[in-house]
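S.K.: sequence unknown, structure follows:
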């Protein structure tokens, strides 16, 4: 479906760059790839223009074509994402450490991985707790399971047949789950919303016993707000 008229760039911005970004966003929503004609239709440009945009993105390794000529996102995006994540880890580190110590629980920073998954970018364990949850960064879980994924979903527009827990998280500012991604472990997470109103991450804690959900929820939500303020302005 071509973009609506209101989504067109204004006359003071680069239409070509705008279209190129739209191509990347379209490919991100279609991980199995698209034909050049499908890209042209999705962005709302002539097939010749779509082909030229794709060739330019290919030169920068931002998209690629498989043997069947279907276009997918390219490996060049990985290095760009890694640079962003380095900055995010640097900014989030002190916030997560304070959250882990004050709550005596393992704190985590989770980022969206495409449209349907969430990946643990950072895990910080409390130094003074007698017992705590341990898991490695890099773990990927379905976005509709676990408090971090539900927190991310709560900062997005409502989806068809979304879980009641997502609706609740949208209302109170944090999500709570029990034993969804790890047996007997409860999670409390809040979304970190970027400058453009989209969730860039979720901050949360994992505990064996959730004694005071509201207090932990308030602490997690405050940590998410602090991190959102610290994010780069770009």
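M.R.: That came through fine. Predicted model only: the values in this text are computed from it and were never measured.

S.K.: CA only for contacts and neighbour counts going forward, please
M.R.: Will do.

S.K.: check which element follows the helix or strand hosting residue 72 along the chain.
M.R.: Using DSSP states H and E, residue 72 falls within strand 71-73. With elements assigned by DSSP H and E, the helix or strand that comes after strand 71-73 is helix 76-103.

S.K.: quick one: buried residues of that next one?
M.R.: 76, 88, 91, 92, 93, 95, 96, 97, 99, 100, 101, 103 (16 or more other Cα atoms under 10 Å).

S.K.: show me what the host helix or strand of residue 222 is packed up against.
M.R.: If you go by DSSP H and E, residue 222 is part of helix 213-230. If you count contacts as 3 or more Cα pairs under 8 Å, 6 or more residues apart in numbering; DSSP states H and E, helix 213-230 packs onto helix 76-103, strand 186-193, strand 199-207.

S.K.: switch these over to JSON lines; also include distance to residue 63.
M.R.: Compiled in JSON lines, the helices and strands packed on helix 213-230 are given as follows (distance: least, Cα to Cα, whole Å):
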{"stretch": "helix 76-103", "distance to residue 63": "8"}
{"stretch": "strand 186-193", "distance to residue 63": "27"}
{"stretch": "strand 199-207", "distance to residue 63": "22"}
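
S.K.: next up, a second structure to put side by side with the first:
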């Protein structure tokens, strides 16, 4: 299928496939998934696997916290031959950690499951949300590898491409590292140069020649 390639007027580049401009980062991001408000950074082609590792580790760490705290209560209950409520009364911090672990587990677990679902479909968050603008018969996934495992491996095991920003490289014409933020750029007419207003050449009458005499009071 044909995949459109768009021109970014802000970055002045032709965007690669699946790239989008982030208004918060003020840059085009290749294979843009979403802008994470918790990380204050975009999640894209080069850091998606690390974002998924972060979400997964937070999920498993919450499960470990719940299991370790619960195991402490149960082991103490069996060793002392007391009830579970008395064990909780002795280790109140463990109960607090269990409650904390349950609340800390819900959000990263839901996020991890959602991104596993996206990787299995061969889509990004932006592509999945934009696909709901169309009917199911008109939804296509051009980057789908057909297989569940191939889609996941294509995301998590793909080689990490070099960065477009070489921070130690000498400055060159068009380098965006030292560019002005979009809020500080001069505001141009969004209609483009072709639609700019034409400035008058003189302060006199600017209408048709046939009406010039009437404007000056001539019969």
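M.R.: Structure's in. What do you need? Bear in mind the structure is a predicted one, so any value in this text is a computation, not a measurement.

S.K.: once they're superposed, what TM-score comes out?
M.R.: In this superposition the chains share a TM-score of 0.21, using TM-score structural alignment, normalised by the length of structure 2; 79 aligned residues with a Cα RMSD of 5.6 Å.

S.K.: follow-up on the earlier one: counting neighbours, which bits of the strand holding residue 72 of structure 1 end up buried?
M.R.: Quick answer for strand 71-73 of structure 1 (16+ other Cα under 10 Å): 71, 72, 73.

S.K.: and what of stretch 73-86 of structure 2?
M.R.: Result for stretch 73-86 of structure 2 [16+ other Cα under 10 Å]: buried residues 73, 74, 76, 77.

S.K.: so which of the residues you listed are in helices?
M.R.: 73, 74, 76, 77 (DSSP state H).

S.K.: tell me the one among those nearest to residue 55 of structure 2.
M.R.: residue 73 (27.8 Å; Cα to Cα).

S.K.: spatially nearest residue to the closest one (excluding sequence neighbours)?
M.R.: Once flanking residues are discounted, residue 73 of structure 2 sits nearest to residue 87: 5.8 Å by Cα to Cα, 6 or more residues apart in numbering.

S.K.: what about the one you found, which helix or strand?
M.R.: With DSSP H and E as criterion, residue 87 of structure 2 is part of helix 84-90.

S.K.: who does that helix touch, helix- and strand-wise?
M.R.: Using 3+ Cα pairs under 8 Å, 6+ apart, helix 84-90 of structure 2 is in contact with helix 48-80.

S.K.: would you mark the buried spots in the helix it packs on?
M.R.: 48-49, 51-52, 55-56, 58-59, 62-63, 65-66, 69-70, 73-74, 76-77.

S.K.: go on, stretch 219-234 of structure 1?
M.R.: 219, 220, 221, 222, 223, 224, 225, 227, 228, 231.

S.K.: so how far is residue 186 of structure 1 from the third one?
M.R.: By that I understand residue 221 of structure 1. Residue 221 of structure 1 sits 16 Å away from residue 186 of structure 1, going by Cα to Cα, to the nearest Å.

S.K.: one more: the first one?
M.R.: When distances are taken as Cα to Cα, residue 219 of structure 1 and residue 186 of structure 1 turn out to be 15 Å apart.

S.K.: quick check: angle from the helix or strand containing residue 107 of structure 2 to helix 48-80?
M.R.: Assigned by DSSP H and E, residue 107 of structure 2 belongs to helix 92-121. Interaxial angle, helix 92-121 of structure 2 versus helix 48-80 (axes from the mean of the first three to the mean of the last three Cα atoms, to 10 degrees): 150 degrees.

S.K.: helix 92-121 of structure 2 packs against which elements?
M.R.: Counting by 3+ Cα pairs under 8 Å, 6+ apart, helix 92-121 of structure 2 packs on helix 48-80, helix 148-156.

S.K.: please identify which of the buried residues of strand 71-73 of structure 1 is nearest to residue 51 of structure 1.
M.R.: residue 71 (10.4 Å).

S.K.: please name the nearest non-neighbouring residue to that closest one.
M.R.: Residue 71 of structure 1 sits nearest to residue 65 (Cα to Cα, 6+ apart), 4.5 Å away.

S.K.: I figured the one you found hits residue 57, correct?
M.R.: No. Taking contacts as Cα atoms under 8 Å, residue 65 of structure 1 lies outside contact range of residue 57: 10.8 Å.

S.K.: show me what contacts the residue nearest to residue 73 of structure 2?
M.R.: Residue 87 of structure 2 makes contact with 73, 74, 76, 77 under the criterion Cα atoms under 8 Å, 6 or more residues apart in numbering.

S.K.: so the last one touches residue 89, yeah?
M.R.: Pointing back at residue 77 of structure 2 there. No. Using Cα under 8 Å, residue 77 of structure 2 is not in contact with residue 89, being 10.9 Å away.

S.K.: roughly how far apart are the closest residue to residue 41 of structure 2 other than its chain neighbours and residue 126 of structure 2?
M.R.: Nearest non-adjacent residue to residue 41 of structure 2, counting by Cα to Cα, 6+ apart: residue 35, 5.9 Å away. Using Cα to Cα, we find residue 35 of structure 2 at a distance of 10 Å from residue 126 of structure 2.

S.K.: tell me the spacing between residue 121 of structure 1 and residue 148 of structure 1.
M.R.: Relative to residue 148 of structure 1, and taking Cα to Cα, residue 121 of structure 1 is found at 11 Å.

S.K.: which residues do those two both contact?
M.R.: Joint contacts of residue 121 of structure 1 and residue 148 (Cα under 8 Å, 6+ apart) are residue 110.

S.K.: higher neighbour count, these two?
M.R.: Shown here are residue 121 of structure 1 and residue 148; by other Cα atoms under 10 Å, residue 148 has more neighbours (36 against 21).

S.K.: and the helix or strand hosting that one, what other elements does it pack with?
M.R.: Assigned by DSSP H and E, residue 148 of structure 1 belongs to helix 147-154. If you count contacts as 3+ Cα pairs under 8 Å, 6+ apart, helix 147-154 of structure 1 packs onto strand 106-113, strand 117-124, helix 164-172, strand 175-178, strand 186-193, strand 199-207.
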